[in-house]
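Asks: sharing a model that was predicted from the sequence below.
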Amino acid sequence: MDDRPSRPGWTLALASLGVFLTTLDVVVVATALPVMRVGLHADLADLEWTINAYNLVFACLIPTGAALGDRFGRRRAYVAGVGLFTAASAAAALSTTAGGLIAARIVQGAGAAVVLPLTLTLITAAFPAEKRGAAVGVWGGVTGLGVAAGPLVGGVVVQGVSWEWIFWLNVPVGLALMPLSALLLTESRGPRSRLDVPGLVLAGAGLFALTWGPVRAPSAGWGSAQVVGALAGGAVLMAAFVAWERRARQPMLPLRYFRDRGFATANGVAFFQRVSLIGSLFLIAQLFQTGMGYSPLQAGLRILVWTAMPMLVAPVAGVLADRFGFRPFMAAGLALQAAGLGWLAAVAAPDAGYGGLVLPLIVAGIGISLCFPTVAGLVVSAVPPDEAGVAAGTNSAVGEVAGVFGIALVAAVFAAHGGYGSPDRFLDGFVPAEWAAAGVSAAGVAVALLAPGRVRRAPAAAAEKEAVA
């Protein structure tokens, strides 16, 4: 810990800018998929990997990113993560083949895996408990802004310049964020004095295997040897990880967290919500262009009614959750997301106009808005402040793994019923895929209702006593 005075305002601004970069990148790329498919001569599998290469590495390395921040300093790790993300963005912009782009996206995911969990940790450490809910609400609103700006920015850039510039935009922002963070953030470390290397290796390998299987399933088949082998191998590796964490002196993921009902249910909600959200985003971004014939900019403007909702609603939800508890907002959020996506599937048709899609998109967007800040708030509230990095990293990893599963799910349903041959064929696949995404969100409501009504924030001293015991 250094003696630099804490600057909560600067911390919130700089950490939020980091999460904005990592969130914007996913959505911008999703909007540009139809143009990339033509420009890079990519097929459905290439499009999946353009997003999943990022999400897969992101999910596997997030625990490592949080651990590096605890061990070497959160400010230092945050600056390094932003630097890696920025360099990989430049490499992605220079790609001339689908394979080259996917490779750059892998490195981008590694940088984002360091940045994202530390954004929430830096904010948690900078704000007292009574103001933390409002700060996390702002963080959730900025996350929503990244989602909201993505389709519009992607549409403007792809139509006005070229798809490469959706990656070039990250470079000046990252170059400005690095020195500002180094100068204005206060350095802090977590409770772990050394890295849990065996835990990092087992968790990374296990998550990679568990996410590789669903990614390969649409092309290889769920019953293929490689998919079944990957899922079985991932389960064995994760079991070995749990066994190791039980005996490690300084585990990367203290298993006692999952004995807390709030922490366990928040991660369950995050999984269901992100499967539904990222899966839907993958197809809705293509619906307006491939299925309805709009240009990238026109598509971005029309998606805005869905993606802008978190920017408007999430900060309010974060503040209200401190007063009324997290459970009602998480349950209502998943229910509204399910209702909106199901409504969208019901009205999507070859002759459907945009006017019939607006209300379903708004309803689903409000649902997303209620989940973003309340899941994050419940996760960091369930653990002591000095362990928020580990908890945030776990939650982020769950969300990224869920995103990979979501794309694999909707792509499998889409491929079984439709294709890219014509707008009608696209809609043949889109409708059942959206129903599947809505069903996943609806199933998550049951998990949200298991969350505690009120959360008592754990003090650091209590955690230390429990660890010693």
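Replies: Now that the structure is in, tell me what you want to look at.
Asks: CA only for contacts and neighbour counts going forward, please
Replies: OK.
Asks: surely residue 164 meets residue 96?
Replies: No - Residue 164 lies out of contact with residue 96 (Cα atoms under 8 Å); the separation is 9.5 Å.
Asks: is the residue lying closest to residue 193 once chain neighbours are set aside in a helix, a strand, or coil?
Replies: Among residues not flanking residue 193 along the chain, residue 71 sits closest, at 5.7 Å (Cα to Cα, 6 or more residues apart in numbering). Classification of residue 71 using DSSP: H, G, I helix; E, B strand; the rest coil returns helix.
Asks: contacts only, for residue 71.
Replies: Residues in contact with residue 71 (Cα atoms under 8 Å, 6 or more residues apart in numbering) are 189, 190, 192, 193, 194, 195.
Asks: presented hereafter is structure B, for comparison with structure A:
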Amino acid sequence: MTHAHHTEASPAIASPWPVFWVASVAVFLVSMDGTMLFAAFSALRAGFPQATAADLSWVLNAYTVVYAALLVPAGGLADRHGRKKVFIAGVVLFLLASVACGLAGTVHWLVAARVLQAMGAALLTPASLSLVLGAFPAERRAIAVSLWGAVGGLAAAVGPSLGSFAIAALGWQWAFYLNVPLGLFSVWRGMTLLQESRQFSSRRPLDVAGMGLLIIGVGALALAVVQADSPQWSRQALLASAATGVLGLAGFIAWARVAPAPLVDLNLFRHPTYRYVNLATFSFGIAFAMMFFAFFFYMNAIWNYPLPLAGIAMAPGPLMVIPAAALSGRAASRHGHRPLLLAGCLIYAGSALWFYLVPGVEPAYLTQWLPGMLLSGIGIGMVMPSLSGAAVSHLPAEHYAVGGAVNQAVRQIGSVIGVALTVLILGSASLQRASFDAIYLCHMGLALLTAVLCLPVSTAPATIRNASTTPPDAARPIS
């Protein structure tokens, strides 16, 4: 491995798994929180009767927009200032903000607390992945990253089921209070167990200009997508927001080319695997969010399931994610990620085809819904962790946090677009069975597009070994 890696792994840890569990508990919270509010939406409406649906959508969207915009800057902070320090700070901020969310008396306070929560989530996510990568030897990383990705996938998938129970029994506040016990455990174990690691490039200054341009670019673009169907926003305002986003991202790329120590080293994208994995992550992120959001619309509007029952109906899919991901991680460490990505995308497209053709207007869960749910869970378990793993497989150690964060941010931006598209297609008051056809066709098309984008991915063990033995100077930008 590179010289950078040795500086990081020097404090020998008897077993890397305790580090994995501490880091994963925090990621579980963040991912669960991202989707739990899909289930809380109607409870929030009842809790804040004076708020409009557009106001309430900000409880979901403010979090996602801020989280997506800050992931990459937070990865840079972790690489420079120490992964343990940034991780613990992120978990503490996330916990305090969760309590503030539960105590919020108005929608505006709730949105403000969600912004803080997203800042905490953005700090801890890339630091968590770097801590996991640093704890495992190179040959076991594919399994570790697959399981790390699976924890996130499982949590995102469990969020709505768990949320619907907690909210039905205890009120919407508990969508936030549930974070506290697990978060406290993560801080307590993290303080005692984690070893500090930062890169030898920590003397480099933080790229504040790049950070600002990236936040403006991602934030303004996400804002335009999220507000696309809002009556309060004129066509001109939407176009202005989208144009600001595009200019911000173009400025970010132009700046990264000339900056002495850019936030994201654009050389990362020279590697075709990294480039295509990020494109695939984007298309799969849209499909994943569309499936989720549409599921609750279908259960409520077509089959008239109450929220807790919809939560149970969703559970079998997520339960398939962990075993599928664990087996995929094993296979990836032997054969690379591409076969798993292709098979997983085809299975996921198959689940969309099932939902397009089979479920009708009358509830028939076991015969009409369950097979599609199981297929989608297996597909997600094969694709999501494999995308995370393939994204970081070629990276030199000094780029772990930023390289992983770019990939996570791309998925979040895809998710914002997926939610916005679903609301656009299904937002009308009177939903029919036929209203869902467009969603399932999009879902299928995006799954097949993801498969095509994964064709150039090359992470077979031999290629990784060659990449890891590249001298550190070859992997770093020339400044």
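Replies: Cool, got the structure. Only a predicted model underlies this, so the values are computations on that prediction, with no experimental measurement involved.
Asks: thinking again about what came up before, translate the residue nearest to residue 193 of the first structure into the numbering of the second structure.
Replies: Mapped onto the second structure by TM-score structural alignment, residue 71 of the first structure lines up with residue 80.
Asks: list buried residues within the contacts of residue 71 of the first structure.
Replies: Neighbour counting over the contacts of residue 71 of the first structure (16 or more other Cα atoms under 10 Å) leaves 189, 190, 192, 195 as the buried ones.
Asks: picking that back up, so which of residue 164 and residue 96 of the first structure has more stuff around it?
Replies: residue 164 (20 against 12; other Cα atoms under 10 Å).
Asks: residue contacts, the aligned residue in the second structure for that one?
Replies: Applying TM-score structural alignment, one finds that residue 164 of the first structure aligns to residue 173 in the second structure. Applying Cα under 8 Å, 6+ apart to residue 173 of the second structure gives the contacts 101, 102, 103, 167.
Asks: and if we set it to 10 Å?
Replies: Listed by Cα atoms under 10 Å, 6 or more residues apart in numbering, the contact set of residue 173 of the second structure reads 40, 43-44, 47, 98-104, 166-167.
Asks: show me which of the residues you listed are buried.
Replies: 40, 43, 44, 47, 98, 99, 100, 101, 102, 166, 167.
Asks: tell me the residue in the second structure aligned with residue 321 of the first structure.
Replies: Residue pairing (TM-score structural alignment): residue 321 of the first structure is matched to residue 332 of the second structure.
Asks: what segments of the stretch 101-250 of the second structure are helices?
Replies: 107-135, 141-170, 174-177, 179-193, 208-226, 235-258 (DSSP state H, counting those that start in this stretch).
Asks: so can I have TSV of the ones you listed showing distance to residue 297 of the second structure?
Replies: As requested, the helices of the stretch 101-250 of the second structure are exported to TSV (distance: least, Cα to Cα, whole Å):
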stretch	distance to residue 297 of the second structure
helix 107-135	23
helix 141-170	13
helix 174-177	19
helix 179-193	26
helix 208-226	18
helix 235-258	26
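Asks: show me the contacts for residue 248 of the first structure.
Replies: If you count contacts by Cα under 10 Å, 6+ apart, residue 248 of the first structure has them with 196, 198, 199, 254.
Asks: same thing with residue 358 of the first structure?
Replies: Residues counted as contacts of residue 358 of the first structure (Cα under 10 Å, 6+ apart) are 302, 303, 304, 305, 306, 340, 344.
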